[in-house]
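[1] Based on what follows, work out the 3D shape:
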Amino acid sequence: MNSLISLVSVVLVFGLILVLAYLVSRALGKTWHLGHNSKYMKIIDQMVVGQDRQILIVRIKDRHYLIGSSSKGVELLKELEGDFPDTDGVGTGGENTGSFLQYYHLYQEKYKELLGKHKFGKK
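    Predicted coordinates:
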């Protein structure tokens, strides 16, 4: 009987530790970017495209950049043109938060227009 009580108590304590670890990791995940405030830079949006790979839209002063990040390093992909509204945080899903796909399609449309002008000799 004592061994059954010991086994149940060990399982309950282990389960409690797992639940607490899960709750703490969720709380840290939601507030992690708050501790990394920067005076001149802000991540406008980000999208995970693979294991340890993501694409970010970063605002530095009044310019926007498309940046790729992976385990091999960080690479500037392109300076973006256009207006990207500020959000209250990355991935918060607020009403004024545009999705990465919206920004990507906006950039893609402008890039196609630019390519179309240069293909046909129009500048």
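[2] From now on I want contacts and neighbour counts done on CA atoms only, so please keep to that.
    Fine.
[3] From the rest of the structure, what touches stretch 74-82?
    Stretch 74-82 is contacted from outside by 63-69, 107, using CA atoms under 8 Å, 6 or more residues apart in numbering.
[4] all helices in the protein, in order from the N-terminus.
    Taking DSSP state H, the helices of the chain run over residues 2-31, 100-119.
[5] Where is the longest strand in the protein?
    strand 41-50 (DSSP state E).
[6] returning to that earlier point: would you list the contacts of stretch 74-82 in a markdown table and tack on distance to residue 27 and neighbour count?
    Shown next, in a markdown table, are the contacts of stretch 74-82 (distance: CA to CA, whole Å; neighbours: other CA atoms under 10 Å):
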| residue | distance to residue 27 | neighbour count |
| --- | --- | --- |
| 63 | 32 | 14 |
| 64 | 29 | 21 |
| 65 | 29 | 18 |
| 66 | 28 | 19 |
| 67 | 27 | 17 |
| 68 | 27 | 20 |
| 69 | 24 | 17 |
| 107 | 34 | 16 |
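[7] this one next, for a side-by-side:
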Amino acid sequence: MEILTAAGTMAVVAAVLFLAWWCTRKLAGGSAYRGQSRYMKVIDRVAVAQDRSIILIQTGQKIYMAGVASSEITLLAEIEEDDLVPITGQTESPFQDVSFKELIQKVGGKKKNG
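    Okay, the predicted model is just below:
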């Protein structure tokens, strides 16, 4: 009899947790990243730290690279669609002999002082 009571209690707790989760999703309208836009879309995203990522955003015919942190978004570069090359299961980076600073300067198009 005690086993049935324990199982019943577990079922009620599981049902309450499920209903709380379901109501939260319905009230919040799903994930913030699922929102649809008529004029732009995120075409790729890569996490570079716990709360930082780099994203590619397409607006019409233009593609922008932006750095996203928890408190800000920074435009890094405008990229031509022809410059995008899909990466497929590479084990070695084609940029292994290039420093990060050189890559940023190449993407940014000009060297910044400071």
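[8] In CSV: the contacts of stretch 74-82 of the first structure, plus distance to residue 25 of the first structure.
    Below are those laid out as CSV (distance: CA to CA, whole Å):
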residue, distance to residue 25 of the first structure
63, 33
64, 31
65, 30
66, 29
67, 27
68, 26
69, 23
107, 35
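[9] Inside strands: which ones of those residues?
    Reading strands off the contacts of stretch 74-82 of the first structure with DSSP E, I get 63-69.
[10] from those, which single one is nearest residue 14 of the first structure?
    residue 69 (36.5 Å; CA to CA).
[11] The closest one and residue 57 of the first structure: what is the separation?
    Here the criterion is CA to CA, to the nearest Å. By it, residue 69 of the first structure lies 11 Å from residue 57 of the first structure.
[12] One more: residue 14 of the first structure?
    41 Å.
[13] How many residues are close by the nearest residue to residue 58 of the first structure once chain neighbours are set aside?
    Sequence neighbours aside, residue 43 is the residue nearest to residue 58 of the first structure in space, at 4.5 Å (criterion: CA to CA, 6 or more residues apart in numbering). Residue 43 of the first structure has 18 neighbours, counted by other CA atoms under 10 Å.
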